[in-house]
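1. next come a sequence and a model predicted from it.
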Amino acid sequence: METHADEVQIACDAFRIYRSGKMDRLHRPARTPAGLDPATGVTSKDVVLDTSTGLSARLFLPDLGARHSNSSKKLPVLIFFHGGAFLIESAVSPLYHGYVASLAAAAGVLAVSVEYRLAPEHPVPAAYDDAWAALLWAAAAQDEWLAEYGDVARLFLAGDSAGGNMVHNVLIRLASSDPAPRIEGAILLHPWFGGNTLVEGEEAAKAKEMTMIWEFACPDAAGGADDPRMNPMARGAPGLENLRCERMLVCSGEKDWAAARDRAYYAAVGASAWRGSAAWLESEGVGHVFFLEKSECAKARELMDRVVEFVAGS
């Protein structure tokens, strides 16, 4: 019996993936204009980082007047990678513009939200390469805001879902780079990890679906979901002692489909020879990246407060 190329393999609210390799993006968010955000007092602008790849970022500068009494101190620089399964979303969508603006205001950071290339047009590892290039660009203060207001001796990486996965992979890549920027802290918000063997508490059907999405985004994945970029605990993956940051905060939701993997990752980091300090926050009763669309709920405020405390050093 002939296989129909237009058969849908994966369907969700945001996209459809067909057996032929085609993908439909069902939700194309509007582009939020850069500028002053009255709700937070944060000003944003867009910068092209690499003309050859089209890599760009949206920078978020909090209201300096609000911290006038301490205006001589420069701001920590936080590099943010948005989620979306490597396939969808944008640093300039309403969802991520709003979240990163709120984060910059609450934590008092100069945020660099990276507009990395998406699969399938640009298969993974394009996203990882863009994340790496953005880090080096920010660390070199190659922008007037970063040079004037940013403290590049205090670099933070943050990301949600696929973006949290990207944070991990950048931290591992730093171990083989000399010289390498110093990362004070890493914030993994509901990071997307996987594996061919289920971990305790992982739901089989969802794990299978996420493996298919990963293999679609990364056609050259070695071993499917046991590719070290997706499964940091897989045989042959770089040891977690190679993580290059001083502190880490790993967050998940109690009802998050990624929670079991996130707990396993946090436990593995703690059991490794890594010399940094790791903290865990699990938000009760909520699902995957709930804080993006329910940013005003109590659990989202609790999560934001914990991120602010982490950046401040507590």
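-> Received, thanks.
2. for the rest of this, base every contact and every neighbour count on C-alpha atoms.
-> OK.
3. contacts for stretch 132-144?
-> 49, 57, 79, 112, 114, 146, 147, 150, 152, 155, 170, 181 (Cα atoms under 8 Å, 6 or more residues apart in numbering).
4. again, only using 7 Å
-> 79, 114, 147, 152, 170, 181 (Cα atoms under 7 Å, 6 or more residues apart in numbering).
5. comparison target below:
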Amino acid sequence: MVSSNNNGEVSYEFLPFLRIYKDGSVERFLDSPYVPPSLGVSVSSKDVNISPHISARIYIPTQLSNTNQKLPILAYFHGGGFCIESAFSFLSHRYINTLVSQAKVVVISVEYRLAPENPLPMAYEDSWAALKWIASQSIQDQIHLKEPWLLNHADFSRFFVGGDSAGANIAHNISIRATHEGLNNDVKIYGVLLSHPYFLGSKPIGLEPGFDNDYDKNLLYKTWDFVYPNAPGGFDSPLINPFSNDAPSLSGLQCSRLLICVAEKDELRERGVRYFNAIKKSDWKGKVELFEVQGEDHCFQILNLESENAKTMFKRLAAFLN
């Protein structure tokens, strides 16, 4: 939101996403409106505080509320280039409601802090802290301190991590971190879902356009510069380029299942396909799948979830989570 005393003095504009005022306030242009959690006919949701700076919205199928049935659990991270959107926005809420309704899973949609107020790597640190908190809910001692919906309905033997776009980038990076550092109570990530993952690199691959100087960089590259100024390695930081020389081996992922979703017209398609091929060629022992939708663009299933292609994708996501 914009501070009421900014007097219109603009410090910086990062269009089309946002404007920064000299008083430090930020005006975001592409955020969808905040919506509250709801107790719906098919899906119920509520908000929880994980720490003073991190929160989340938990979703369960409504019919579970009076039972102790256990379902797969998905830690979900929203997209938005690390600088817009929210776990509590209309688009995110509508999308997760649809996913939970069809897949019959428990979802924890994480609200991490955004740039420019909190430049990267803050979003990664918030998301890692949230993942550890979710895993801690599997411990059976101190039950009075647990979140009841997770205690009663989350099957941690079927624990998934996933996201869309920047959220898929987060999901990849914290899954890699979990491989090396471990999670509370020795919880293991069973599956990883990367939908239209936001990966880049200093050199174009496949059909990606090249560029000769800073002015030729497209919005995807400008966004990384904006949200992580002076990132170690730049566009070849392991955080944005999982194929860089300094990136951990993909073969080390401890999950058993991996789904990468791409769209034909998405500028990020080539990176997602390369990720799939790299996993296949590595020594990773799990099952990896690529799901491509023809004729669609980036995160189409969130923006137009009533389309036939979106309905097909929801069925594919539901099948993977179950």
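-> Sure thing, it's come through. These numbers come from a predicted model, not from an experiment.
6. wait, is residue 58 of structure 2 part of a strand?
-> Yes: the assignment for residue 58 of structure 2 by DSSP: H, G, I helix; E, B strand; the rest coil puts it in a strand.
7. related to what we said a few turns ago, just the buried residues from the contacts of stretch 132-144 of structure 1, in ChimeraX please.
-> Buried members of those, identified by 16 or more other Cα atoms under 10 Å, are gathered into one ChimeraX selection as follows:
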select :79,114,152,170,181
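8. the contacts of stretch 132-144 of structure 1 in helices, which ones?
-> Among the contacts of stretch 132-144 of structure 1, the residues falling in helices (DSSP state H) are 147, 170.
9. how about the helices in the stretch 51-200 of structure 1?
-> 94-107, 126-139, 144-149, 162-174 (DSSP state H, counting those that start in this stretch).
10. winner for burial among those?
-> helix 162-174 (a mean of 23; mean count of other Cα atoms under 10 Å).
11. list the contacts of the residue opposite residue 158 of structure 1 in structure 2 once aligned.
-> Alignment note (TM-score structural alignment): residue 158 of structure 1 maps to residue 162 of structure 2. Listed by Cα under 7 Å, 6+ apart, the contact partners of residue 162 of structure 2 are 74, 75, 76, 77, 168, 171, 192, 193, 194.
12. pretty sure the fourth one sits against residue 107.
-> Read it as residue 77 of structure 2. No: contact between residue 77 of structure 2 and residue 107 fails when scored by Cα atoms under 7 Å: they sit 10.2 Å apart.
13. what touches both of these two?
-> With Cα under 7 Å, 6+ apart as the test, residue 77 of structure 2 and residue 107 reach no residue in common.
14. residue 218 of structure 1 matches what in structure 2?
-> Residue 218 of structure 1 maps onto residue 228 in structure 2, by TM-score structural alignment.
15. measure the closest residue to that match other than its chain neighbours to residue 42 of structure 2 for me?
-> Nearest residue to residue 228 of structure 2, sequence neighbours excluded (Cα to Cα, 6 or more residues apart in numbering): residue 120, at 5.0 Å. Computed as Cα to Cα, to the nearest Å, the residue 120 of structure 2 to residue 42 of structure 2 distance reads 36 Å.
16. the more surrounded of those two?
-> Remark: of residue 120 of structure 2 and residue 42, residue 120 carries more neighbours, 21 against 16, as counted by other Cα atoms under 10 Å.
17. stretch 44-58 of structure 2: end-to-end distance?
-> 8 Å.
18. do the same with stretch 174-194 of structure 1
-> 22 Å.
19. mind listing what the alignment partner in structure 2 of residue 30 of structure 1 touches?
-> With the correspondence set by TM-score structural alignment, residue 30 of structure 1 lines up against residue 33 in structure 2. Residues in contact with residue 33 of structure 2 (Cα under 7 Å, 6+ apart) are 89, 90.
20. what's the answer for the one 4 residues further on, then?
-> With contacts taken as Cα under 7 Å, 6+ apart, residue 37 of structure 2 has the following neighbours: 45, 46, 47.
21. now with 8 Å?
-> Per Cα under 8 Å, 6+ apart, neighbours of residue 37 of structure 2: 44, 45, 46, 47, 57, 88.
22. got a quick ChimeraX command for the buried subset of those residues?
-> Command for ChimeraX that selects the buried part of the contacts of residue 37 of structure 2, burial taken from 16+ other Cα under 10 Å:
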select :44,45,47,57,88
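23. which ones among the contacts of residue 37 of structure 2 are found in strands?
-> 44, 45, 46, 47, 57 (DSSP state E).
24. strands of structure 2, residue ranges please.
-> Under DSSP E, structure 2 gives strands at 10-14, 18-21, 26-28, 43-51, 54-61, 71-77, 106-111, 154-164, 191-195, 257-263, 287-293.
25. check the burial of the alignment partner in structure 2 of residue 200 of structure 1 by counting its neighbours.
-> Residue pairing (TM-score structural alignment): residue 200 of structure 1 is matched to residue 206 of structure 2. Neighbourhood size, residue 206 of structure 2 [other Cα under 10 Å]: 10.
26. ok so, going back, what's the counterpart of the residue nearest to residue 228 of structure 2 in structure 1?
-> By TM-score structural alignment, residue 120 of structure 2 lines up with residue 124.
27. please list all residues in contact with that match.
-> Contacts of residue 124 of structure 1 (Cα under 8 Å, 6+ apart): 86, 118, 217, 218, 219.
28. ranking the residues you listed by neighbours, who comes first?
-> Of the contacts of residue 124 of structure 1, with other Cα under 10 Å as the count, residue 86 tops at 28 neighbours.
29. roughly how far does it sit from residue 161 of structure 1?
-> 9 Å.
30. wait, isn't residue 130 of structure 1 in contact with residue 55?
-> Yes: at 6.6 Å, residue 130 of structure 1 counts as touching residue 55 under the criterion of Cα atoms under 8 Å.
31. before we move on, back to that, would you agree the match of residue 218 of structure 1 is in contact with residue 118?
-> No: using Cα under 8 Å, residue 228 of structure 2 makes no contact with residue 118, being 9.5 Å away.
32. structure 1: which residue goes with residue 179 of structure 2?
-> For residue 179 of structure 2, the residue aligned by TM-score structural alignment is residue 175.
33. which residues touch that match?
-> Residue 175 of structure 1 touches 242, 243, 244, counting by Cα under 8 Å, 6+ apart.
34. residues contacting the first one?
-> Think residue 242 of structure 1. Neighbours of residue 242 of structure 1 in contact, by Cα under 8 Å, 6+ apart: 171, 172, 175, 274.
35. closest to residue 74 of structure 1 out of these?
-> Distance to residue 74 of structure 1, by Cα to Cα, is smallest for residue 171 among the contacts of residue 242 of structure 1, at 23.9 Å.
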